[in-house]
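# sequence first, predicted coordinates after that:
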Amino acid sequence: MKVAVIGGTGLIGSQVVTNLNASGHEAVPHSPSTGVDSVTGEGLAAAVADADVVVNLTNSPTFDAASADFFRTSMDNLVAACEKSGVRHVVILSIVGADQVPELDYYRAKVLQEDILKAGPIPYSIVRATQFMEFVEAVMSWTADGDTVRLPHTPVQPIAAADVARAVADVAVGDPLNGVLDIAGPDVLPLDELGRITLDAKGDGRAVVTDDGAGMFAAVRGDVLTAPTDARIAPTRYRDWLS
């Protein structure tokens, strides 16, 4: 099966390409560095030509209101190119609970991306993942100040990027879901506790202060970012990943 992976040189995309090729499929990575730009449309038609499946893993360069324009334009361009080329299955990666946090510009933009794909003419699959383990330190950096890191008590269920990539690759070569697959790691942890575990594992002497008004995830209410009951649970635990 020939799979075009748009955004195929990033954290998830590069692993999806590796996994697909290792299992005998022909996966080709595309990104601005290879001459493919989903926003301008440059190189997109050639990238999806003759592909059976297209996996779109492109991401907005910002998390603010401009992210909606990115996903709107890139998805409109991608759907049009895929329809013209006769692509039989389009896969995108989204976020567990994205539709439950309308206060966040980026989450609304991801829902917009999903809706454009759903409304299009091509069979599709949406893989929604929980927060990546690889991004925990970045989240902490947003509210770090001197010897403290302020984090809310928001429950999260982190998943390793490698587990995300395996799930996306599996979905790509399966029948279109015409729906959503939720994936998550095995551990539900409050974000402030996740920060303490991270600092302790790295021998970092900073203290985590619980502050339910701190950072992007302060807008999240309840446990909407954790896995629903029918989610696929990945095997990698956060403490094992840290070590």
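Happy to help now that I have it.

# okay, CA-based contacts and neighbour counts for the rest of this
OK.

# mind listing the helices for the protein?
11-22, 44-48, 66-85, 105-119, 136-142, 161-172, 191-201, 238-242 (DSSP state H).

# might you report the residue contacts of residue 232?
Listed by C-alpha atoms under 8 Å, 6 or more residues apart in numbering, the contact set of residue 232 reads 181-184.

# and residue 222, by the same measure?
Taking C-alpha under 8 Å, 6+ apart as the criterion, residue 222 is in contact with 154-155.

# that one and residue 212, how far apart?
12 Å (C-alpha to C-alpha, to the nearest Å).

# and what of residue 44?
As judged by C-alpha to C-alpha, residue 44 and residue 212 stand 43 Å apart.

# the two: which has the busier surroundings?
More crowded of residue 44 and residue 212, by other C-alpha atoms under 10 Å: residue 44, with 22 against 16.

# out of the contacts of residue 232, who's the most crowded?
Busiest of those [other C-alpha under 10 Å] is residue 184, holding 29 neighbours.

# my read: that residue touches residue 233, true?
Yes - between residue 184 and residue 233 there is a contact at 5.1 Å, judged by C-alpha atoms under 8 Å.

# give me the distance between the nearest residue to residue 95 once chain neighbours are set aside and residue 83.
Leaving aside its chain neighbours, residue 95 sits nearest to residue 128 (4.5 Å; criterion: C-alpha to C-alpha, 6 or more residues apart in numbering). Counting by C-alpha to C-alpha, the separation of residue 128 from residue 83 is 23 Å.

# structure B:
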Amino acid sequence: MKVVVIGGTGLIGSNVVARLGEHGHEAVAAAPSTGVNTLTGEGLREVLRGADAVVDVSNSPSFADEDVLAFFRTATGNLVEAAKATGVGHYVALSVVGSERAPDSGYLRAKVAQEQLIRASGLPFSLVLATQFFEFADGIADSATTDGVVILPDGAVQPVAAADVAALVARTSVGTPLNGVVEIGGPEVFGMDEWIRTVLAAREDARQVVTDPAARYFGTLLDGKTLIPGPGSLVGETSLVGWLAS
């Protein structure tokens, strides 16, 4: 199969491309650096011509509320139209577990808008919803740091290794369209504060992590289920300890 991976040079995309190639598929990494731009439409129809599936794992360069919403609306709209015009038979996109439960987060509202556009497109589709990646821990810590102290809520998270997510995205892209959702999280549930504290300790990062239940994650309050996958979700193989050791 020919699978075009939008965002194919990034963390997840490059992994998806590699996995598909290992299994004998023609995986094409598409990104602005390869001449494909979903915001302008440049190169989209050309790269999608003859593709069996398109995978969108791209992300907004800015996480400001208006910017990220404009990115996902524009990029997804252009990608949907190009996929229709070129006869792509399967549209796969990566989104975030719990986005619809966090309307106070501008980023997660934008992911909901992306999902809605795909559902309404009329194209056969699959949505892969993942929890927070282990790889995001350092960035979360940095964004929550004030005067050298990391302030985080204790709401539940079930972080997952990016490699486990990429494996699921790759499998999904060469399978039958779900016309629905598959969720994946890691094998363990932590408090957000506990997760980041563990990672910083392993990094020998001296910053103190202070728990504040009122602290917000990308603008939203967290409880015990906001970011947790629902019943029937898939579980990644990699534990936090295993990921840190690797």
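Yep, it's here. No experiment lies behind these values; they were computed from the predicted model shown.

# what about the residue nearest to residue 95 of the first structure, how many neighbours?
For residue 128 of the first structure, the neighbour count with other C-alpha under 10 Å is 22.

# and what of residue 112 of the first structure?
By other C-alpha under 10 Å, 18 other residues sit near residue 112 of the first structure.

# what do we get in the second structure for it?
By TM-score structural alignment, residue 112 of the first structure lines up with residue 113 in the second structure.

# number of nearby residues for the spatially closest residue to residue 181 of the first structure that is not a sequence neighbour?
Nearest residue to residue 181 of the first structure in three dimensions, chain neighbours excluded: residue 127, at 4.9 Å (C-alpha to C-alpha, 6+ apart). Neighbour count for residue 127 of the first structure, taken as other C-alpha under 10 Å: 22.

# and the counterpart of residue 127 of the first structure in the second structure, what does it touch?
Applying TM-score structural alignment, one finds that residue 127 of the first structure aligns to residue 128 in the second structure. Counting by C-alpha under 8 Å, 6+ apart, residue 128 of the second structure makes contact with 92-96, 168-169, 181-184.

# one more: residue 13 of the first structure?
Residues counted as contacts of residue 13 of the first structure (C-alpha under 8 Å, 6+ apart) are 5-7, 29, 57, 165.

# let me know the closest of these to residue 105 of the first structure.
residue 57 (18.6 Å; C-alpha to C-alpha).

# from residue 180 of the first structure, how far out is that closest one?
The gap separating residue 57 of the first structure from residue 180 of the first structure is 16 Å, by C-alpha to C-alpha.

# over to residue 166 of the first structure?
As defined by C-alpha to C-alpha, residue 166 of the first structure lies at a distance of 16 Å from residue 180 of the first structure.

# again with residue 214 of the first structure
For residue 214 of the first structure relative to residue 180 of the first structure (C-alpha to C-alpha), the value is 30 Å.

# same check, this time on residue 112 of the first structure
Residue 112 of the first structure sits 14 Å away from residue 180 of the first structure when distances are taken as C-alpha to C-alpha.

# equivalent analysis for residue 200 of the first structure, please.
Going from residue 200 of the first structure to residue 180 of the first structure by C-alpha to C-alpha gives 36 Å.

# looking at the two, which is more packed in?
Taking neighbours as other C-alpha under 10 Å, residue 200 of the first structure and residue 180 compare with residue 180 leading, 18 against 13.

# tell me which residues touch that one, please.
Neighbour list for residue 180 of the first structure: 125-128 [criterion: C-alpha under 8 Å, 6+ apart].

# same thing with residue 206 of the second structure?
residue 200.

# again, but for residue 47 of the first structure
By C-alpha under 8 Å, 6+ apart, the contact set of residue 47 of the first structure is 4, 30, 36.

# which of the residues you listed are buried?
4, 30, 36 (16 or more other C-alpha atoms under 10 Å).

# what distance do you get for the closest residue to residue 38 of the first structure other than its chain neighbours to residue 34 of the first structure?
Leaving aside its chain neighbours, residue 38 of the first structure sits nearest to residue 74 (4.8 Å; criterion: C-alpha to C-alpha, 6+ apart). According to C-alpha to C-alpha, residue 74 of the first structure stands 16 Å off from residue 34 of the first structure.
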